[in-house]
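> The sequence isn't on hand, but the structure is:
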């Protein structure tokens, strides 16, 4: 048979996962629900019990034309006539397994990096399994989507198995896929490790850099099915989810550069002959003024009042709520969310994750502002948690914060991002050249499949394909509390009305914010930060009136350079 790896089930016979149910019955329901491959994994049972259970499972899988693979144990696979085996880096070597099972058997190999993937491909693996994607314990409560059997504390402690491999995240999966593209593009590739209903759409989406990149052939799950109250329903829902683009997936210029005709590519170009296409920017800002989008801010208490005033001045409708239970209702209002990690507590982090999940489910744009991400280990851990928890349309921060993002769950684009300890929430002295800044935001955006914005004396923004340097702004922005936070609010309002081009929405928000700052700073009555803040709000309000009327001459002040990276 020709295997279909779309939904690959790895069994778990431990009581905490399986409960008191019969494994063959669980597998039967799962394959009826849509599982396409079954791997029987049992590290604890004696050989005689393994063979007995494997025979029962094979009866089930053969009846549905689904291959049964045995984890590690070639002897068990031979005894029951299974279609193949799966081996890890510390199990029987691929060559020996292939020799014992023959050329037609399915032999899969676990890999954790590109070298292991190349070796497995060269050695004749039938498919490779990339992992671990996420660092989550494999116990039933990790499956968030379906009702789970109750676990005793003793069972949780006994069965919990923390991943000890390097955690790859979607970027690591994509890196291996990209390597295989030029080496062996046809070999099937799946991924495994902490996958469940809540994160599979993002893994499938973010593991591809562009439409030309190879896609995963499938995903492997354990407790998401085995521990589900109804394995058949769980499998059916997962299968449907795999075949449906996530709500947050949007058309991206970075995905389709090669597929665009010359006319369309030119139309979507934001800067031409050294000038911003003012009509495109004004169109975004006019939509904000006309539709008054909801801008949900989860931000620190120090900034809430300022952020709300900025939102009102640009035409948005601010809601300052840090309670995640409101997020599903707010996400349904077609607005956007700003997650400003200014306050890092366990409760705050839990609220951020719940709100992120709610907006991802509805497809609402989300901006991440990782305040002080490079300052403490607590904040670095919080950043890692949030990047693993969901999809962000835009990540914005100062140089130190973007360096922290770059070194979390992925490489920093070949740039030395090991900067000195960040001092508080402010960025320290810059250690990167303009070319390095441009490359860093491009690499982060390509890795995350979103837009990355680095603020500073000059701002750098990219969607992984288009990268710009913005030279507008005023020094007083760096002398007041919350300027960066309120820039996130401004961008989020623009994202709410321009979802088909995240980079354009981000650039529109940056230009309005920075040019308003210039106009405020140029007023004769502005002599310092104290007089600057009300003048800045006035300038934003004035610009709103201009772009509401379609006036674009204020954009003559825009200074945007195209970065060749």
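Thanks, I have the structure now. All values reported here derive from a predicted model rather than from experimental measurement.
> C-alpha from now on. contacts and neighbour counts both.
OK.
> residues in contact with residue 328?
Residues near residue 328 by C-alpha atoms under 8 Å, 6 or more residues apart in numbering: 355, 358, 359.
> So which residue is dead centre in the protein?
residue 391 (3.9 Å; C-alpha atoms, centre = their mean).
> Would you verify that it is located in a helix?
No: secondary structure of residue 391 (DSSP: H, G, I helix; E, B strand; the rest coil): coil, not part of a helix.
> Identify the residues contacting it.
Taking C-alpha under 8 Å, 6+ apart, we find residue 391 in contact with 202, 248, 356, 360, 366.
> can you tell me which two in the residues you listed are farthest apart?
Spanning the widest gap among those are 202 and 366, at 13.9 Å by C-alpha to C-alpha.
> Give the burial count for residue 268, as a bare number.
When neighbours are counted by other C-alpha atoms under 10 Å, residue 268 registers 14.
> how near is it to residue 253?
8 Å (C-alpha to C-alpha, to the nearest Å).
> the more surrounded of residue 202 and residue 366?
Between residue 202 and residue 366, counted using other C-alpha under 10 Å, the more crowded position is residue 366 (29 against 19).
> The structure to be compared is supplied as follows:
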């Protein structure tokens, strides 16, 4: 069986002058990989075998540098000679990626039964790069095939659509093609990237469209599974703590989770068996509190449940602003503010693994190893967007986790893919506990959608921000006091609408590949 593959942005090459022009194919593919292409298929039906082999070797080396699978179309002998990861349509063995093109329900079912790892469904629209199309099936045809795959017990097979897909129609096609029980894993494109004046930029924009279109899949998964969200939150400053826990619990319910606020680590082993996730909101730094966190972390790691770390600061003398987004106030103490707190974070990171690490710029910089002078849970940005992205990528690689750096622009990365989310509203900064509740929201997503933690975290972040924008725009909202119930209502409304396949709110989502 082939290893899991990210099919979201699938590039099929074309070396013909009408598409490639006089450019070097290897340079174009490398640029596309820099822009976020997740899998490459080499297709060349016109060159001699020697040229094909030479080009295939070069492309395979490039793909290996980016840790992206490389497939070859039709030519089994070439694929076997260079040892690439797979080849479309032909079976090379149990450890290779097998892909089959299907333009009808019958072809799709036959390929799935035969053991294909993925299907290229199409042709969706007419295209000049493929003249031998059997039929144009459109998004509705794709949807029919996906529905029948799910109904026949083959819902787990990966699928991409192909044929006339470009930046302008990608999100629409993926949304319209989505069936209640199965959605596309991605899109396969040729000229949209190969013929682009800037292949890297085209790949970035395409991957952003694909990820945005997949956000509803995550939210529907939460609505379907109602995953446990186990929150271990602040114990200092009990009155404020209780307010934040109540707020986090209500947000968890609104997004479709089953929240529990349980700070006693002896419960963690049993709770971890329920298939949910754990949030460690590191507001309390005491020896006993740290042991409590470590015990819970170990329990969830043993059960295979995802854990989110939020190394947020807290001082009971102040009413803290726990949201790390636009225009957030600052208060004393944070993950980077004291040696004790830095040591506690190091202890937690050494004690187990985290699926997501969430923090503001100062906190993530501290994890990166920078010396940061910071007074509170948020501080003025000292880094450019590119520098912030670089720090997030580095921390993600170092800890094998998805890292979220919150701010006016939220940045998320798994160390390979990096995205920015520009949703949110300044009223979030005027309410205690919104940072904690963002952690609760993301915890529900990563529990319900374990196949792609980065997508799940991006989906939760975008949903949270859009709900805030919708709430702030309601006529009855006059300030923070009226904002909170409206915000919870909008989270609920987004979840309910998405579960019913109404994704019109996606037009407000601002996700971009960096």
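Yep, that arrived. Quick caveat, the model's predicted, so the values are computed rather than measured.
> And the TM-score between them?
Once superposed, chain against chain, the TM-score is 0.56 (TM-score structural alignment, normalised by the length of the second structure); 300 aligned residues with a C-alpha RMSD of 2.3 Å.
> next SSE after the helix or strand hosting residue 242 of the second structure?
In this assignment (DSSP states H and E), residue 242 of the second structure forms part of helix 238-255. Counting by DSSP H and E, the next helix or strand C-terminal to helix 238-255 of the second structure is strand 258-261.
> What residues in the first structure pair up with that next one?
Mapped onto the first structure using TM-score structural alignment, strand 258-261 of the second structure covers residues 317-320.
> Mind listing what's buried along that stretch?
317, 318, 319, 320 (16 or more other C-alpha atoms under 10 Å).
> And the third one, how far from residue 368 of the first structure?
Right, the one you point to is residue 319 of the first structure. 16 Å.
> so how far is residue 305 of the second structure from the corresponding residue of the second structure for residue 390 of the first structure?
Counting by TM-score structural alignment, residue 390 of the first structure corresponds to residue 352 in the second structure. As for residue 352 of the second structure, its distance to residue 305 of the second structure is 12 Å (criterion: C-alpha to C-alpha).
> neighbour-wise, which of these two wins?
residue 305 (22 against 16).
> The second structure: which residue goes with residue 506 of the first structure?
When the second structure is aligned by TM-score structural alignment, residue 506 of the first structure is paired with residue 457.
> Same check on residue 519 of the first structure?
Here residue 519 of the first structure is matched to residue 470 in the second structure, going by TM-score structural alignment.
> wait, doesn't its match sit right on residue 489?
No: in this structure, residue 470 of the second structure is not within contact of residue 489 by C-alpha atoms under 8 Å, at 9.8 Å.
> circling back to that earlier point, farthest-apart pair in the buried residues of stretch 317-320 of the first structure, please.
The farthest-apart pair in those, when distances are taken by C-alpha to C-alpha, is 317 and 320, at 10.0 Å.
> Now do the helix or strand where residue 174 of the second structure lies: which range of the first structure does it align onto?
Using DSSP H and E, residue 174 of the second structure maps to helix 170-177. Following TM-score structural alignment, the aligned partner range for helix 170-177 of the second structure in the first structure is empty.
> same deal with stretch 216-226 of the second structure?
On the first structure, the counterpart of stretch 216-226 of the second structure by TM-score structural alignment is residues 282-292.
> for the stretch 201-350 of the first structure, what spans make up the helices?
Ranges of helices in the stretch 201-350 of the first structure, per DSSP state H, counting those that start in this stretch, are 223-226, 231-242, 253-256, 262-267, 278-291, 301-314, 327-331, 346-362.
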